[in-house]
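J.: Following is a predicted model, sequence given first.
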Amino acid sequence: MRRPSLDADRLAALAPDLVVEVLETTTSTNAVAAERAREGAPEGLVVVAEHQTAGRGRLNRTWETPARSALTFSLVLRPTVSPADWPWLPLLTGHVVAKTLRAAGYDAGVKWPNDVLLGDQKIAGILLERVETGTGPAAVVGVGLNVSLTADELPVPTGTSLLLASGAAPDRTALLVSLLGSLREAYDAWQAGGSAATARLRSSYVAGCVTIGREVRVEMPSGEPITGRAAGVDESGRLVVAGATGETVVGAGDVVHVRATDQ
């Protein structure tokens, strides 16, 4: 299968506040972006890898794909919002990725907190890391999106790719340009809009979240699961689960897995 490289010239033509660094091979774009942030990289630096050999997900899960078969990139941000609002960043990212894919014709949705699905199959994962730097904390937002993987190349059987979903792989450069533009626009609007913008994000996120309304089983580190109906998302981005004994609120950092039980 022919898998073209990203077009560096087209990426260089992005908005001036986005600077894209393309690496042929790296272990983890999040690790590189974090190091760039510690070295003083400004907000808007994007590190993208043609081949990521040791990508990381939540709970240090590993993720690797063949060269040029995915979009693996990390964006350096330096939020000015309150630290209490930072948990919305990965949810915002998942929401924007799903929204961008829907605009491109894919039936995408977000599984709380930020996995992007096509149907019940995972198409993209997102990892947010806080990095302490000499000029204050930065956020590194990593995205891994399966583009042209075949069924035999999928890292897990519950995953999928844009190729498998539609029969054709899109232009990765055009898709990356669209994703970065949408992410920056949504991030800027959220930062500038205060509590009203967070309320709008919450409403839009819930509308596109496939978890809401389903019966779920939330696996906790303690080993004691929480079961019930995913009733909504609170003002801090936490999942509200309505069970037999009432409502329980869980944050993304508190859970191991969230699984639908009504399939």
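T.: It's in.

J.: C-alpha only now, for contacts and for neighbours.
T.: Noted.

J.: Can you get me a residue count around R10?
T.: One way to gauge burial is a neighbour count; for R10, by other C-alpha atoms under 10 Å, it gives 11.

J.: which residues touch it?
T.: Residues in contact with R10, defined by C-alpha atoms under 8 Å, 6 or more residues apart in numbering, are T173.

J.: how about the strands in the stretch 51-200 of the chain?
T.: With DSSP state E, counting those that start in this stretch applied, the stretch 51-200 of the chain shows strands at 55-56, 62-63, 70-77, 108-111, 115-118, 121-131, 138-146, listed in chain order.

J.: Mean neighbour count added to the ones you listed, as TSV?
T.: Rendered in TSV, the data for those read as follows (neighbours: other C-alpha atoms under 10 Å):
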stretch	mean neighbour count
strand 55-56	22
strand 62-63	15
strand 70-77	26
strand 108-111	26
strand 115-118	25
strand 121-131	21
strand 138-146	25
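
J.: Structure two is appended below for comparative analysis:
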Amino acid sequence: MKEKILHLLKENEKNFISGQGISENLGVSRTAIWKYINVLKEDGYEIESVSKKGYRLISSPDLLSFEELSENLHTKYIGKNIMYFQTIDSTNNKAKELALDGYPNGTIIISEEQTLGRGRLGRNFVSPKHKGIWLSIILRPDINPMNVPKVTQIGAAAVIKTLDELDIKAHVKWPNDIVLNNKKICGILTEMSGELNKVNYVVMGIGINVNIDVEELPKELRDTATSISYEVGRYIKRKELVSNLLNNFEILYDEFEKNESINTSVRICKESSILIGKEVRIINRGKESIGKAIDLNDEGELLVQFSDGRVEKIISGEISVRGLNGYV
């Protein structure tokens, strides 16, 4: 009911709508409406109440609910079904649970806070309330399971494109990190359930440090992680960032599903790569080797040339790629 009242207020934004009008429209008492209006105010909505005029929405908070995201969402299927939480252990965990229950392609699980956020290789991901974007997308591609890692490149390209639209020049640290001023602002975690020749579902989690104060990050992460707002010196509206991210993701993902191509995503990731042209450390199952990152191929694999002249394709998975002297 709260969502229905909010929808009516948004439809009549800046204009008064009477309590009686809301009551007749939704079939609930005016007392109930008053209670829901107070709940909305507690959520951060600024609502003016005037006797004999009714209620008027003045402003909305920067929340990531469907009502707030849908205003700028122009997708056909990505985000048409949004599961919104205030607090959750992990959006990826919830997404996998819902995928098993048959939730459709493009379903979004998004939370204001994660208590057990995870990155690649089992690393923890700090996810404070109302300060970042913590979301997962359920995808059901009809593809060979070997092609699932390409989805990570699509996610990275969508983040880069979205930040570019805000005049923020970020870079991709292949395969799944987005960095700004040489520090991590975003991580992508792609997980799959499938059989030998069949994908049951893919869950792609995206975590973005948007308005986090650096002091909120654990001390051991402050040399390698940051937030967008800290680096650019201004507050970033999260709901606009999410909507634009989902819009961009669908365009790039459509290319993959329809043409089995990630050419556009690879081009974006290549142009914004922070590794290409640099000496890098390849860490695989505890073993370390050093080579030069020279390119991304059409499959989104990193090409690394070693001192003996051989060039190897590095496939994302249980492999870490780092700069010679640290994170990048």
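T.: It's in. Note that the coordinates shown come from a computational prediction; the quantities given were computed from them, not determined experimentally.

J.: TM-score of the superposed pair?
T.: Their TM-score after superposition, calculated using TM-score structural alignment, normalised by the length of structure 1, is reported as 0.90; 257 aligned residues with a C-alpha RMSD of 2.1 Å.

J.: want to try JSON lines for the strands of the stretch 51-200 of structure 1, with distance to P42 of structure 1 as columns?
T.: Compiled in JSON lines, the strands of the stretch 51-200 of structure 1 are given as follows (distance: least, C-alpha to C-alpha, whole Å):
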{"stretch": "strand 55-56", "distance to P42 of structure 1": "23"}
{"stretch": "strand 62-63", "distance to P42 of structure 1": "27"}
{"stretch": "strand 70-77", "distance to P42 of structure 1": "7"}
{"stretch": "strand 108-111", "distance to P42 of structure 1": "29"}
{"stretch": "strand 115-118", "distance to P42 of structure 1": "27"}
{"stretch": "strand 121-131", "distance to P42 of structure 1": "13"}
{"stretch": "strand 138-146", "distance to P42 of structure 1": "9"}
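
J.: Contacts only, for the most centrally placed residue in structure 1.
T.: Compute the mean C-alpha point of structure 1, and by C-alpha atoms, centre = their mean the closest residue is I126, 2.9 Å away. By C-alpha under 8 Å, 6+ apart, the residues touching I126 of structure 1 are 57, 90, 93-94, 114-115, 141-144.

J.: Show me what it lines up with in structure 2.
T.: Using TM-score structural alignment as the criterion, the counterpart of I126 of structure 1 in structure 2 is I188.

J.: quick one: its match from S273 of structure 2, how far?
T.: If you measure I188 of structure 2 against S273 of structure 2 using C-alpha to C-alpha, to the nearest Å, the figure is 15 Å.

J.: now for the lengthiest helix in structure 1, which elements pack on it?
T.: The helix that spans the most residues within structure 1, counting by DSSP state H, is helix 172-208. In terms of contacts (3 or more C-alpha pairs under 8 Å, 6 or more residues apart in numbering; DSSP states H and E), helix 172-208 of structure 1 is packed against helix 8-12, strand 70-77, helix 88-103, strand 226-233.

J.: mean deviation (superposed) between the third one and structure 2, please.
T.: Between helix 88-103 of structure 1 and its aligned partner residues in structure 2, the average distance after superposition works out to 1.0 Å, using mean C-alpha distance after the TM-score superposition for structure 1.

J.: which residues in structure 2 does that helix match up with?
T.: Here helix 88-103 of structure 1 aligns to structure 2 at residues 150-165, judged by TM-score structural alignment.

J.: can you pull the buried residues of the matching stretch?
T.: By neighbour count on 16 or more other C-alpha atoms under 10 Å, the buried set for stretch 150-165 of structure 2 is 150-163.

J.: Kindly present those as a markdown table, with separate columns for distance to N211 of structure 2.
T.: Shown next, in a markdown table, are the buried residues of stretch 150-165 of structure 2 (distance: C-alpha to C-alpha, whole Å):
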| residue | distance to N211 of structure 2 |
| --- | --- |
| K150 | 29 |
| V151 | 26 |
| T152 | 24 |
| Q153 | 24 |
| I154 | 24 |
| G155 | 20 |
| A156 | 19 |
| A157 | 21 |
| A158 | 19 |
| V159 | 16 |
| I160 | 17 |
| K161 | 19 |
| T162 | 16 |
| L163 | 14 |
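
J.: now for the residues you listed, which pair is the farthest apart?
T.: Spanning the widest gap among the buried residues of stretch 150-165 of structure 2 are K150 and L163, at 20.5 Å by C-alpha to C-alpha.

J.: Let me know how buried the alignment partner in structure 2 of R68 of structure 1 is, in neighbour terms.
T.: The pairwise alignment with structure 2 assigns R68 of structure 1 to H130, based on TM-score structural alignment. For H130 of structure 2, the number of neighbouring residues by other C-alpha under 10 Å comes to 18.

J.: Please list all residues in contact with the closest residue to H130 of structure 2 other than its chain neighbours.
T.: Nearest residue to H130 of structure 2, sequence neighbours excluded (C-alpha to C-alpha, 6 or more residues apart in numbering): E112, at 5.2 Å. Residues in contact with E112 of structure 2 (C-alpha under 8 Å, 6+ apart) are 63-64, 85-87, 128-134.

J.: same deal with K96 of structure 2?
T.: When contacts are taken as C-alpha under 8 Å, 6+ apart, K96 of structure 2 is in contact with 138, 203.

J.: Map it onto structure 1.
T.: Structural alignment (TM-score structural alignment) places K96 of structure 2 against A34 in structure 1.

J.: Which helix or which strand is home to its match?
T.: Secondary-structure element containing A34 of structure 1, defined by DSSP states H and E: helix 29-38.

J.: and the angle from that helix to strand 121-131?
T.: Interaxial angle, helix 29-38 of structure 1 versus strand 121-131 (axes from the mean of the first three to the mean of the last three C-alpha atoms, to 10 degrees): 20 degrees.

J.: Could you give me the buried positions within helix 29-38 of structure 1?
T.: For helix 29-38 of structure 1, the neighbour count (16+ other C-alpha under 10 Å) marks 29-34, 36-38 as buried.

J.: Relative to S148 of structure 1, which of those residues is nearest.
T.: Distance to S148 of structure 1, by C-alpha to C-alpha, is smallest for T29 among the buried residues of helix 29-38 of structure 1, at 19.3 Å.
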